[in-house]
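1. Sharing a model prediction with you, sequence too.
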Amino acid sequence: MDLVLKEEHGFSYIEEGEGEPLLLLHGLMGALSNWHDVVEQFSKNYKVLIPMLPIYDLPILTTGVRALSKFVHKFIKFKKLSNVVLLGNSLGGHVGLIYVLAHPGYVKALVLTGSSGLYENAFGGSFPRRESKDFVREKVQYTFYDPAIATDELVDEVFVTINDRAKVIRILAMAKSAIRHNMKDDLRKITMPVALIWGRNDKITPPEVAVEFNELLPNSELHWIDKCGHAPMMERPEEFNHYLKLFLDKLKK
């Protein structure tokens, strides 16, 4: 399936299928293609939407996780969505958490995978030296259990991004905003069903982060995927989709 980007009213997004809305939020360095296998399977029974988050387009003074949450609300209102299942990876999960606290009436369930919001070890503790593609490759590989997932295409994409000064400034501002906006004290207020689907070998949001989310979110369930890093929907798509389907089927009962 080729994902086609739509452009409407200032939004760039993918929309496939019909049915209840499944809204996917990508991470800080994530691409829409990260969700390819989720879209392919679930667009048969759901309306799957992926808005391109304006990480590089926000004014520098408002670049942060709250601004992205407000953007998501504008998108949901624009598309007239209700009873949304919100699924977020990494920064996208963090944005989802902030969103459901502010607008719980629009969302019926939440799925988090490698979500920030409690603790994250971005880029293995350091930002890549921009001039070194080998260093960038090493840090992109750090995202996955299997370094082969870090293809030349993916490395080139990140390398180009972090050699754009305006983008780097916003990436750093967004990362700092995410670290400052710790969700620990707010998670007990989220009473909707939450599925945590986590790579057991995630080095960026390690397993203890998933355990803490599970302890703090009152209506959550935790599923582990072995031999898997920070982006299970990319690295282990079949297993990820299996757990996602189990959760979505349970919501229908």
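-> Cool, got the structure.
2. Please count neighbours and contacts with C-alpha atoms only from this point.
-> Fine.
3. quick one: Phe127 is in a helix?
-> No: secondary structure assignment places Phe127 outside any helix; it is coil (DSSP: H, G, I helix; E, B strand; the rest coil).
4. Could I get the contacting residues of it?
-> By C-alpha atoms under 8 Å, 6 or more residues apart in numbering, no residues touch Phe127.
5. From Ile162, how far out is it?
-> Distance, Phe127 to Ile162, by C-alpha to C-alpha, to the nearest Å: 9 Å.
6. And Lys189, by the same measure?
-> From Lys189 to Ile162 the distance is 36 Å (C-alpha to C-alpha).
7. The two: who's more crowded?
-> The neighbour comparison of Lys189 against Ile162 (other C-alpha atoms under 10 Å) goes to Ile162, with 20 against 12.
8. dropping in the other structure now:
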Amino acid sequence: MNIETAQNIELPGGFAANPVIIKGEGAPVVYLHGPFGQEWDGFLDDLAVHRRVYAPAHAGAEQTEDLDHLDGIPDLILYYDDLFDRLGLGRVDLVGHSFGGMVAAEYASTFRDRVGKLVLIDAMGLWRDDAPVEDHLLVSPQKLVKLLFHDPSKPEVAAKLAMPTERDAMNAAMVNRFGALASTSHFIHPIPERGLKRRLRRIKAETLVLWGAEDALVPPSYAAEFAELIPNARVEMIQKAGHLPQVEQRKVVSGHLERFLAG
């Protein structure tokens, strides 16, 4: 990861410290990652040019025992509110991808005045029987790549999928991924629907919904549903991109974020 610093933030309630990645200067923006682990993608470098970016690990990713104290979404949202307090953050802009998008939406619907602007990138959290969200846990690695990416042959995708070649680093990466999947699946498996649809109406933040037009994991039809349920939201579809448009179309996604957050 190309990072400026990672701070282990102590939390109340007996939770493990959260290794928050921090980079940049300016108004704060928090990035909540998807189900495959804490990350620092190139588009976050783009965002950190003008903003101070905070990228925490998800609750339970460092110590899976933490999940014993997180029974559901309300506990998870309070965990993040405590984390933001410990980081000294007041009102923030919030960006969430995939599972992190679901958490960001839940947080914005609960702490309505604490989120200035909200960006949801291919967010989980809704469910339609006519367009089910695919399973990302119990599929082969080959199938997972097809679910996540529109064009796996792109160099950007190959770089994203590459594992460290040094044995200890590879083992650490595999452990980190296992912890992340365990922590996020605790809240979304087998169906990522926990009543968010009923709460989206409460969001006060101006919201941008970004979606890979070829997302095979969370169908693109959910973009319009999020925008319809959130009072002040609009959609931008990212062409030639799957579930990670910030990887396959980094410049396009970064441009949308820069304009939206600066407005």
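-> Cool, got the structure. No experiment lies behind these values; they were computed from the predicted model shown.
9. mind checking the longest helix of the second structure?
-> helix 167-188 (DSSP state H).
10. tally of neighbours for the alignment partner in the first structure of Gln239 of the second structure?
-> Residue pairing (TM-score structural alignment): Gln239 of the second structure is matched to Asp226 of the first structure. As a burial measure, Asp226 of the first structure scores 15 neighbours (other C-alpha under 10 Å).
11. so what's Asp226 of the first structure up against?
-> With C-alpha under 8 Å, 6+ apart, Asp226 of the first structure has these contacts: 199-201.
12. for Ala231 of the first structure, same thing?
-> 89-90, 113-114, 143-144, 199.
13. which of those residues tops the neighbour count?
-> Gly114 (31 neighbours).
14. which residues sit in contact with the residue positioned nearest the centre of the first structure?
-> The first structure has Asn89 as the residue nearest its centroid, 2.2 Å off, counting by C-alpha atoms, centre = their mean. Listed by C-alpha under 8 Å, 6+ apart, the contact set of Asn89 of the first structure reads 25-27, 112-115, 231.
15. residue in the second structure matching it?
-> Using TM-score structural alignment, Asn89 of the first structure pairs with His97 in the second structure.
16. give me every residue that touches the residue nearest to its match when sequence neighbours are not counted.
-> Leaving aside its sequence neighbours, His97 of the second structure sits nearest to Ile121 (C-alpha to C-alpha, 6 or more residues apart in numbering; 4.6 Å). Shown in contact with Ile121 of the second structure (C-alpha under 8 Å, 6+ apart): 95-98, 101, 209-211.
17. ok so, going back, which of the contacts of Asp226 of the first structure fall in helices?
-> Checked against DSSP H, these include nothing in helices.
18. which one among those gets closest to Glu208 of the first structure?
-> In terms of C-alpha to C-alpha, no member of the contacts of Asp226 of the first structure lies closer to Glu208 of the first structure than Arg200, at 9.5 Å.
19. What is the burial count for Gly199 of the second structure?
-> Actually, residue 199 of the second structure is Arg rather than Gly. 15.
20. What is the aligned counterpart of it in the first structure?
-> Aligned partner of Arg199 of the second structure by TM-score structural alignment: Asp186.
21. Which residue in the first structure aligns with His58 of the second structure?
-> With TM-score structural alignment as the criterion, His58 of the second structure matches Leu53.
22. ok, and for stretch 122-132 of the second structure, which residues are buried?
-> Buried residues in stretch 122-132 of the second structure, counted by 16 or more other C-alpha atoms under 10 Å: 122-127.
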